[in-house]
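J.: the following block contains a protein sequence and its predicted model.
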Amino acid sequence: MTLIREFVGLWLLIVLFACHNQPNDMVSFNRDIRPIFNAKCLRCHGGVKANGDLSLLFEEDAFKPTQSGYPAIVPGKSQQSQLYKRLIQKDPELRMPLENPPLTEQEIKLIGRWIDQGAKWEKHWAYIKPAPEVQPPAHVKDTSHFIGNDIDLFVLQKLGEKGLSPNPKADPGTLKRRLFLDLTGLPPNQSELEKYFSAESPHSIEDLVDSLIASPHYGERWASMWLDLARYADTKGYEKDQNREIWRFRDYVIDAFNADKPFDQFSIEQLAGDLLPNPSEEQLIATAFHRNSMSNDEGGTDDEEFRIASVIERVSTTYEVWQSTTMACVQCHSHPYDPFRHEDFYRSMAYFNNAEDRDNYNENPKLATYYHENKEEAKSLIDWFYQNEPSELLPPRTGSLYDQRTALLDKLRFRSTEAENYSQSSPFIEIIWPDLDMLWQTQDSSWVKFEKVDLDQVEKIGFVAATELNYAGDISVHLDSLNGPEIGRTKITRTGHWNGWQGSKPSQKNLLREFKADIKQTSGQHDIYFRFWVGDTYIQHLFYLDKINYYEKNAPYLQLTQEGKNQLNKLFEIPTTNTPIIQELNTEHARKTFVFDRGSWLSPGEQVEEEIPNIFQENQEELPKNRLDFAHWLVSTDNPLSARVIVNRIWEQIFGRGLVETMEEFGTQGDLPSHPELLDWLADRLMYDYHWQLKPLVREIVLSGTYQQSSDIDSTKIELDPDNRWLSHGPRVRLSAEQIRDQMITISGLLNPSVGGPSVIIPDLKISDSQVPKWALTDPENYFRRSLYIFWKRTDPYANLITFDSPDRTVCTSRRIRTNTPLQALNLLNDETYLQASYALAKKMHFYKTYEAQIKEGYFLVTGQKASEQKLKSLKNLYEFATEKYQNQEIPEIIKEEIKDQSNQNELAALTLVANVLFNMDEFVVKK
């Protein structure tokens, strides 16, 4: 019996051992084989090349017969597989890889075992939908009271696997600064510290998080991430880099994050808002996402070439933003490492190829809208008409506020008819632009002739033109000839001046002028001549812009009351902003899309229709047919990437590193997820529990024990987790360029906290050799707006932000690679904005009586912590040294300029220097 029991026990042990080791005996294509193929084989047998008719990138290509007539891989039979045979060849002319080092013995064995086990092909992890059955691990031991929510269960399990343990919770001062910076991008003020962190405070950390997420500054902080992705800038790029009025898109992004617009809706509006039923003003402005692509105004360029370049860039940007997929190389050839064929790029391009914009100077189509501060005035004026003028004079009141304004102006301004022909005095130079013809008079003789004008029932006559206006004069109207009977005359008043011909298109806003005159009642058709007089001479320069308008006697305008005419003029004068938007061409004007050979638009090949890449078509009942369908598919639960990608972006913004480090690349050349189950669980949670709303996701992350850990590290963590990949400690990263500047102007009390509005141009120390137009400064009260609002010129961006690794936004940027350079410290010490902030902080410090108290207060304001004795001693020594020096030497000019009106200049200069050093400390520029 004992022998039987021993035998049974041994048999069970053998079975258990075999079962336990079975998974390790199986070769995984994704884990074991794909990395070998990518590193050693795909350079010759991949998406770019397929030597011998063998590609190991696509499953269907890997198993089909090669140039030899035999398949390279015979599942289950490695000895009959040409791939395996060529790997073990001794002859260097036959062995693969050809003319490269052979595979290692271990790699060859793995490939052989994989083939013998059936050569099972696997999709890359990123192209498989997140598994809904993933749940937080159970029975994870928490001996340190680390767990705050389910996120920590995943993290704690991984830490255990890596022989690590979590850190204790960060101290209150560090944690509150971390929360403020991560959720609003701004440091806490004194009242907020007392409200949430005093010993007597009834408020919890959850209350603080909820308060910060509800702040209007939350949207500003997170918009910065999205504007990098959207390559948002205030100029068009390329050589001329002219201004582009697109700030309304930036405000749309801020508002969307503040309102917690669901990410799927947010995405659809940006990619296809114009195709939604009855799109709102907001949804049309959202489409400016893809009007952020660059356009080229340089003379001699081909508009179609650069229109196509923009469309190609939109395809690459869309896949990077929503799929973390590098599609740019697929423009020229199949992807070298991922399963995207050359044709896939152009099938995706077909979704975007029918937008109306054409790389024209005027950037049409545009959406005209009122500035925020003018909306009430416009509404009030429009209300006045519908309350006070006869209804039969007014159009139906429908559409947006600007649509109502346009309808009123169209109906109530003079109803006019265009003359058929016109001519000018000569000689003249004809200069033709894409959107208008301009005629430049060159002699002291200026007149405009309009032919065959029907003058029955006409009381006023006029036309729209542009002219040099640095004078006053007259226009006379003559019948049938230049010296014919004068039937009308009007005055030209001095209204402005244009600085002359500059070799580029003049601003219509500054030049446009309407000339009109009352005329004697005349009947029949006549030629009409306008003569321009200044004293006894003629106006020398006239730019013709529009045909003659002659106004009917019964125009609705003439039936308005005088007050109505005044109100109409006021309505017309309210300024508007014109945002470039996306609009789809009509079906009859739809463009055809072709595959470009090697990516050249001059070599069109096969025509293609709209279609998503084959790798994503599995389980799709119906493929997207247009751009709106494509947008819906991108953020559907069937898409394996979009939820993972945005979760990873949010995680990276908070921890400084994504769960997948390569933010821009989820393909086979990208980093593997450090916590794949956590990534999938959060993606599912976003889609199904939070219904794509990001605020609950952010809240859950910052309330986790993982986030609230101390960022201190010891020798074990340095050895086993140097980059915090396994999340063994709290985040410790240098702040972004915007956060550094915003912190400084906030702490010093200079911040203008207003949200939204046009971009602001502030002083910049950088000396640029750029040939593009220089900056004109904005009003001083806007110098200290948040960095988000600084005017972004692509060829000449704000130097301070570039120094701290901001992108130039010529292309989509998924992550900013942090650098550490001496120039950054020099910038913090010498930048004009930072010196102004240092002086402003010095004045706040100077409120305290002793310099020791002043330094303590300054340190606390800058870091949120009390200064250690060692640091306090160093700062006191600096103050004493500076005070003594400034008594005997001249105060540096750059500091003296700030304190010139102060009586105690030496003390303030020394405190300014101390404040300047405080702003240069690690505790200030780093989030711990």
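T.: Noted; the coordinates are in hand.

J.: drop to CA atoms for contacts and neighbour counts, all remaining ones
T.: OK.

J.: my read: residue 799 touches residue 764, true?
T.: Yes. Under the criterion of C-alpha atoms under 8 Å, residue 799 is in contact with residue 764, at a separation of 6.7 Å.

J.: quick check: the closest residue to residue 93 other than its chain neighbours vs residue 476, distance?
T.: Nearest non-adjacent residue to residue 93, counting by C-alpha to C-alpha, 6 or more residues apart in numbering: residue 99, 7.9 Å away. Remark: distance between residue 99 and residue 476 (C-alpha to C-alpha, to the nearest Å) = 87 Å.

J.: more neighbours: those two, which one.
T.: Set side by side, residue 99 and residue 476 show more neighbours around residue 476, with 19 against 10, by other C-alpha atoms under 10 Å.

J.: can you tell me the helix or strand for that one?
T.: Secondary structure assignment for residue 476, by DSSP states H and E: strand 473-479.

J.: same question, residue 526
T.: strand 525-534.

J.: report all helices and strands that that strand contacts.
T.: On a contact count with 3 or more C-alpha pairs under 8 Å, 6 or more residues apart in numbering; DSSP states H and E, strand 525-534 meets strand 447-454, strand 473-479.

J.: quick check: which of these is buried the most?
T.: Across these, averaging neighbours per residue (mean count of other C-alpha atoms under 10 Å) puts strand 473-479 on top, at a mean of 21.

J.: against which helices or strands is that one packed?
T.: Packing partners of strand 473-479 (3+ C-alpha pairs under 8 Å, 6+ apart): strand 486-492, strand 525-534.

J.: pasting the second one now:
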Amino acid sequence: MLHIPRLNSLLPVALLLGVLACNAPSRSPVNQEGRVPDIVDYNFHVRPILSDKCYTCHGPDANKREAGLRLDIADSAYKLLKETPGTHAIVPGKPLESQVYLRISSSDTAIKMPPPSSNLQLSTYEIKVIEKWIQQGAKFKPHWAFVPPEKPALPEVTDQQWPRNDIDRFVLHKMEEVGLKPNGLADQERLLKRLCYDITGLPPSLEEMTRFAADTSAAAYEKMVDQLLQKPTFGEKMAIHWMDVARYADSHGYQDDNYRTQWPWRDWVIHAFNTNMPYNQFITWQLAGDLLPGAGPEQLLATGFNRNHKITEEGGVIDEEYRVEYVSDRTNTFGKSLLGITMECAHCHDHKYDPFSQKEYYELYAFFNNVKEVGLESTVGGPETYAKKPLMEITKADLKGVLSFINQQDSNRLIVSIMGDQDSVRKTYILGRGNYDAHTEEVVPGTPHSILPFDTKAYPSNRLGLSQWLFDKRNPLTARVFVNQMWQEIFGRGIVKTSGDFGMQGELPSHPELLDWLAVDFENNGWNIKRLIKQIVMTATYRQSSVIEKEKLKRDPDNVYLSRAPRFRLPAELIRDLVLESSGLLNHSIGGPSVKPYQPKGLWELASSGRGQLATYIQDHGDKLYRRGLYTLIKRTVPPPSMMIFDASNRDQCEVKRLTTNTPLQALIMLNDPQVLEASRVLAARLLEDNSNTTDKIVKAFRLITCRTPVEKEVKLLQEYYEDQQKEFRQQPVMAAKVLAVGEYPLPAKGDLPVLAAMMQVVTTIYNLEETISKS
């Protein structure tokens, strides 16, 4: 049941927001049309123009190519033109003899390119870039992301005092290039809040706040970073992103969408992050743990990564059609999550923009095509259908031994879907137009040549060989893609903004040298994930204030150049976590089965087929109600509504970056969700148990929730609101009882209900501050 606050109870929210809010940022892009660079680079200056304005008719797509001219490769661009004999599209060093330049700079609509009918037009700046590039030799280069990274020299910077480590030098160098200066240091309270959410996903405790504020030593900050990295909550925070990558859910998907028991794999992921498993081992076990010599239960469990895809339980489907769908899902996930490429675009035809043929797609597909699985193993049934073959049963001996990190809470049979190849090799064919039964040319396992050809002499032609290829020092993408994802997790935006697309249609890196430096450094230091996280959060870049100056907002509205700390909303799971942790309700147990917290009645059943364990929503009770957001049960056809409103993934497919929206529904969740209101009630009761005055209680609530000490004006507003609410509830005791009747956590046996209801309203107000659910 929704609790709709009265109008006067919302006024302090508006007032406090007025005190704290920043001006809304402009959405205008960073001005890129300044002076033409002294040296024009094909990848960073020219190809984006050609891709946006020319490739529609003169790009990789042979079916749409005009005049037989292809401008994405040198041989075609330099050769004689068929339709205008004796001329060339591009003559290196000679713009006035190059038809490309003559046509893009012409005012004659009969020959101008792009033609006016296309509604595309090059700006004066873009024309000058093309002209200068041709003057300088019109040199084509391989796509930047397909060239192995090399560790660049550290750039020179004017301000030698600001950098705290080598990362800062790259960031500051770019700032100085564009005429920006970094912000000052964030205050201790906001910095600690930011750090705790980024490493553990939880707000700092009062004890941590007090200890950090009292430690004036030079090593205080690093000491706190090290302590947070050792907490078991680190693995839970890191696992949130990996669940999106791995499309983890607690149901099979499709129409019936029955329950699956894949959660022990999630426990393994948390364990792997907490033990700081090197990234190359972390991925190898997930791709091919079953193929490792002497593979044990842990290696087998890790391969659950590639069985998290949707699986049908609907009778009457065509078996081979769905089996092909599963293999395609694994291929697409591999491309997007680990290589940062849109390999799925070549499922039906050659890639329109990147140099990936349909044949190469099915060569990659072949690595995943030998799994001992079928399209339809069984229809909706009992526990025996909760995992699909190949599967493993986790024994009591496993739980006492190598798999002791699994949080098994009952004695039920525990089965998990894993990888396992059949004894014979299944033939793989290119599928015409991607149709499951349209077999054309037979192919063998291989990888895109433009990235790194697969060496059958160096690697076995199976998933283990594919993993070895992935971590070959010559592979240009693996390290870049992961460090970019980690940068995105911390700063809200990757160095490559399109973190799932490092291809030719993806955005260029904002700091290419930094990306390469991080990638090579990460690889050279043993693929150490905790070391990478520490490097980033130790920077001066990370420790900046998030205050936005008007001039910076105008020049760099999206903070591409990192001249301030970013300010963005917490992920859906962490909003739940902060509410539970700050109120004292959070169940801190690590791992275990997913749980079903409060949810609006009837919503689940509207989208259920009426079969299986998940046909109806049976809410959990007790401590299960207060588990972290990571453990909320995800049924793909009816994902958790409050989390979806805050942009969580429904886990239908691999996602490496969530969308970010701002809607009134998010405000309504914070004002009305039973979990928020119950937490407000519980925290209010605990505050009233303290032997302190009202002011101290409000200050404590404010610190627990926002992680900083309120200013005098904020305390005054909240205290006045508390007194007003107490008067109203004394006049309307029935209303006080109604406000407090939310959630299953018991009310205090004794207490003044109007006072409790008034304090609850104060706490709810603090939860509804924009600052509360923002990281910086």
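T.: Yep, it's here. No experiment lies behind these values; they were computed from the predicted model shown.

J.: next, the TM-score between them, please.
T.: Scored against TM-score structural alignment, normalised by the length of structure 2, the superposed chains reach a TM-score of 0.85; 708 aligned residues with a C-alpha RMSD of 2.9 Å.

J.: looking at the helices and strands packed on strand 525-534 of structure 1, which is closest to residue 703 of structure 1?
T.: strand 473-479 (72.5 Å; C-alpha to C-alpha).

J.: what range does that closest one cover in structure 2?
T.: Across structure 2, nothing matches strand 473-479 of structure 1 (TM-score structural alignment).

J.: check which helix or strand covers the residue nearest to residue 467 of structure 2 when sequence neighbours are not counted.
T.: Leaving aside its chain neighbours, residue 467 of structure 2 sits nearest to residue 284 (5.6 Å; criterion: C-alpha to C-alpha, 6+ apart). Here residue 284 of structure 2, judged by DSSP H and E, is contained in helix 279-288.

J.: next SSE downstream of that helix?
T.: helix 297-302.

J.: what does that following helix rub up against?
T.: Contact with helix 297-302 of structure 2 is made by 264-265, 268-269, 285-286, 289-290, 292, 392, 398, 402-403, 416, 418-419, as judged by C-alpha atoms under 8 Å, 6 or more residues apart in numbering.

J.: derive a PyMOL selection command for the buried subset of the residues you listed.
T.: Typed into PyMOL, the line below selects the buried ones among the contacts of helix 297-302 of structure 2, using 16 or more other C-alpha atoms under 10 Å:
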select buried, resi 264+265+268+269+285+286+289+290+392+403+416+418+419
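
J.: rewinding a little: between the helices and strands packed on strand 525-534 of structure 1, which one is closest to residue 683 of structure 1.
T.: Minimum separation from residue 683 of structure 1 across these (C-alpha to C-alpha) falls at strand 447-454, 67.6 Å.

J.: tell me the residues of structure 2 aligned with the closest one.
T.: The aligned range for strand 447-454 of structure 1 is empty, by TM-score structural alignment.

J.: tell me the centre residue of structure 2?
T.: Using C-alpha atoms, centre = their mean, the residue of structure 2 that lies closest to the mean C-alpha position is residue 657, 3.4 Å off.

J.: re earlier: in which helix or strand would I find the residue nearest to residue 93 of structure 1?
T.: Short version: residue 99 of structure 1 belongs to no helix or strand, going by DSSP H and E.

J.: run a quick neighbour tally on the corresponding residue of structure 2 for residue 828 of structure 1.
T.: Per TM-score structural alignment, the equivalent position to residue 828 of structure 1 in structure 2 is residue 670. Counted by other C-alpha under 10 Å, the residues lying close to residue 670 of structure 2 total 22.

J.: superpose on structure 1 and give me the mean offset of the helix or strand harbouring residue 670 of structure 2.
T.: Applying DSSP H and E as the criterion places residue 670 of structure 2 in helix 664-672. Helix 664-672 of structure 2: mean distance to aligned residues in structure 1 after superposition is 1.1 Å, counting by mean C-alpha distance after the TM-score superposition for structure 1.

J.: in that helix, what counts as buried?
T.: 666, 669-672.

J.: try stretch 82-92 of structure 1
T.: Across stretch 82-92 of structure 1, burial judged by 16+ other C-alpha under 10 Å covers 82-88.

J.: can you check stretch 267-275 of structure 2 too?
T.: The neighbour-count check on stretch 267-275 of structure 2 (16+ other C-alpha under 10 Å) flags 267-274 as buried.

J.: just those residues: which are in helices?
T.: Of the buried residues of stretch 267-275 of structure 2, the ones assigned to helices by DSSP state H are 267-274.
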